[in-house]
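Student: Here's my sequence, what's the structure:
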Amino acid sequence: MKKFLKWVTGVMVFLTFVVTTFYWFEGEKEVRILCSMFKPGQSTEHVIRTLDTGHHLDYMQENNRISVDSPKTLGSSRCTIEFSEGGEVISSRYSQSLSLNKIAAWIGVFGFLGMGIFQFLLALGYPYGKLAWGGFYEKLPVSLRIGSGIAILIYGYGIIVLLESAQIIQVMNNPELAEYSVWIFAALFALSTIGNLQSNSELEKRIMTPIGILFCYVCIVVGMAG
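Tutor: Reported below is the predicted structural model:
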């Protein structure tokens, strides 16, 4: 019973993070999209009516300026609208002080790089097998070493996918493939987390389970932003 409650608590915490992330991106998107709608010459009244249609933002009018942000993003997404003395829009500028998807992507990149190095050591025959592949062997047999070699390629592709999806680099030049791939990685890490929980090795359970959860969450964050 205690183990079940611990598992349920973990799932609820994970889902809370996912839902919070969803509203973060909804707030960010709303500020960005509304900001792009304000053009020079529009009246203050028109701008305020438009802002009042928002669900995830706050705004403050001060002299000839309106500042818009979203509490969902902790104020990291902001739109600044400047007005003339006659109350007409001069300019609107969107700024972002914190890019959640890029931070998540870089966390994933360094994490994938670390796991790629780990799999490389396993493929070479280093005795770290209790942390992988169910924890049956300290030193992997040839078949699992080949599996570790394939895993290196998968992690390498994952690095490209994260960077591409977060618009940090452009290598694949195929946004749809990158978007689908990042969600596939999220599903794979969710499944691997379940597998880690069933491992015969306590080391794999304690170390690889939270790593799998982190990687799954990172991919979800990058996927949501996309």
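
Student: From now on I want contacts and neighbour counts done on CA atoms only, so please keep to that.
Tutor: Fine.

Student: what's the distance between stretch 151-163 and the middle of its chain?
Tutor: Centre-to-centre, stretch 151-163 and its host chain are 15 Å apart (CA atoms, centre = their mean, to the nearest Å).

Student: got it, and stretch 192-206?
Tutor: Worked out by CA atoms, centre = their mean, stretch 192-206 lies 24 Å from the chain centre.

Student: can you list contacts of it?
Tutor: Residues outside stretch 192-206 that contact it (CA atoms under 8 Å, 6 or more residues apart in numbering): Lys130, Leu131, Ala132, Gly134, Gly135, Phe136, Met208, Thr209, Pro210, Gly212, Ile213.

Student: would you list those residues in CSV and tack on secondary structure?
Tutor: Converted to CSV, the contacts of stretch 192-206 look like this (DSSP: H, G, I helix; E, B strand; the rest coil):
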residue, secondary structure
Lys130, helix
Leu131, helix
Ala132, coil
Gly134, helix
Gly135, helix
Phe136, coil
Met208, helix
Thr209, helix
Pro210, helix
Gly212, helix
Ile213, helix
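
Student: Report the two of the residues you listed separated the most.
Tutor: Largest separation among the contacts of stretch 192-206 by CA to CA: Phe136 and Ile213, giving 21.8 Å.

Student: Which one's more surrounded, these two?
Tutor: Ile213 (19 against 14; other CA atoms under 10 Å).

Student: excluding its backbone neighbours, what's nearest that one?
Tutor: Thr193 (6.4 Å; CA to CA, 6 or more residues apart in numbering).

Student: same check, this time on Ile168
Tutor: Lys102 (7.4 Å).

Student: quick one, what contacts the one you found?
Tutor: Ala166, Ile168, Val222.

Student: To compare against the first, here's the next sequence to fold:
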Amino acid sequence: MTPTSMTNVAIAASALLLVPIAFQLMLAAGAPWGRAAYGGRVPTTDGQLPLRHRYASLATAAVLLVIGWIVLQRGEVVASSLNPTAVRVACWGFAALFAVNTVGNLAGRHPVERWGMGALTSCLTLLCVLLALG
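Tutor: Have a look, this model is predicted:
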């Protein structure tokens, strides 16, 4: 893969990551979308997640932000002081994480989780594989 292609793939992956980051931050802030998260299996109050799940959503957003930063390092969009091999291995780990997450999303009860987030995480899986291979 050419350096320009790697850059484009990294930008695409990090841009896609903004969707679940925003979603998780909104859940953490109390948005009434709890049925579209966590497999639809968490009891909600007026659609809001319980406090511990809101904290989990906040932590998830932080982890996704770090993943996005590492992905941008892999595409050489931002400077990196990390070992290039470690960043490549991390991209394989992200691909595995998003693949497992895709399975969980497809098993969700809500159409937004099943089809929206399922499609998004499957795309992230593919993009992270491309970054790992590149």
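
Student: And the TM-score between them?
Tutor: TM-score of the superposed chains, computed with TM-score structural alignment, normalised by the length of the second structure, equals 0.87; 130 aligned residues with a CA RMSD of 1.7 Å.

Student: Out of the contacts of Lys102 of the first structure, give me the one that has the most neighbours.
Tutor: Val222 (27 neighbours).

Student: To which residue of the second structure is that one aligned?
Tutor: Mapped onto the second structure by TM-score structural alignment, Val222 of the first structure lines up with Leu131.

Student: shouldn't that match be in contact with Thr4?
Tutor: No - with contact defined as CA atoms under 8 Å, Leu131 of the second structure does not count as touching Thr4 (11.9 Å).

Student: quick one on the thing from earlier: point me to the helix or strand that includes the match of Val222 of the first structure.
Tutor: Applying DSSP states H and E as the criterion places Leu131 of the second structure in helix 118-133.

Student: Mind listing what's buried along that helix?
Tutor: 118-132 (16 or more other CA atoms under 10 Å).

Student: hang on, the earlier thing: reformat the contacts of stretch 192-206 of the first structure as a markdown table; add distance to Ser67 of the first structure.
Tutor: Listed next are the contacts of stretch 192-206 of the first structure as a markdown table, based on distance: CA to CA, whole Å:
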| residue | distance to Ser67 of the first structure |
| --- | --- |
| Lys130 | 55 |
| Leu131 | 51 |
| Ala132 | 51 |
| Gly134 | 54 |
| Gly135 | 55 |
| Phe136 | 59 |
| Met208 | 44 |
| Thr209 | 43 |
| Pro210 | 40 |
| Gly212 | 40 |
| Ile213 | 37 |
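
Student: from those residues, which is closest to Arg93 of the first structure?
Tutor: Ile213 (36.9 Å).

Student: which one in the second structure is aligned with the residue nearest to Ile213 of the first structure?
Tutor: Aligned partner of Thr193 of the first structure by TM-score structural alignment: Thr102.

Student: Same question for Asp69 of the first structure.
Tutor: So, by TM-score structural alignment, Asp69 of the first structure is left unmatched.

Student: before we move on, the earlier item: which neighbours do Leu131 and Thr4 of the second structure share?
Tutor: With CA under 8 Å, 6+ apart, Leu131 of the second structure and Thr4 have no common neighbours.

Student: just to revisit the earlier point, and the residue nearest to Ile213 of the first structure, how far from Gly134 of the first structure?
Tutor: 11 Å (CA to CA, to the nearest Å).

Student: Hmm, Trp183 and Ile220 of the first structure touching each other?
Tutor: Yes - the criterion here is CA under 8 Å, and Ile220 of the first structure meets it with Trp183 at 6.8 Å.

Student: My read is that Ser36 of the first structure contacts Ile81, right?
Tutor: No - using CA under 8 Å, Ser36 of the first structure is not in contact with Ile81; the gap is 10.4 Å.

Student: Just want to know which of these two has more residues nearby.
Tutor: The residue with more neighbours, out of Ser36 of the first structure and Ile81, is Ile81; 23 against 13, by other CA under 10 Å.

Student: before we move on, which element is the more buried one in?
Tutor: Here Ile81 of the first structure is assigned to strand 77-83, by DSSP H and E.

Student: got the angle for the next helix or strand after that strand vs strand 77-83?
Tutor: Remark: after strand 77-83 of the first structure, the chain's next helix or strand is strand 89-96, criterion DSSP H and E. Counting by axes from the mean of the first three to the mean of the last three CA atoms, to 10 degrees, strand 89-96 of the first structure lies at 170 degrees to strand 77-83.
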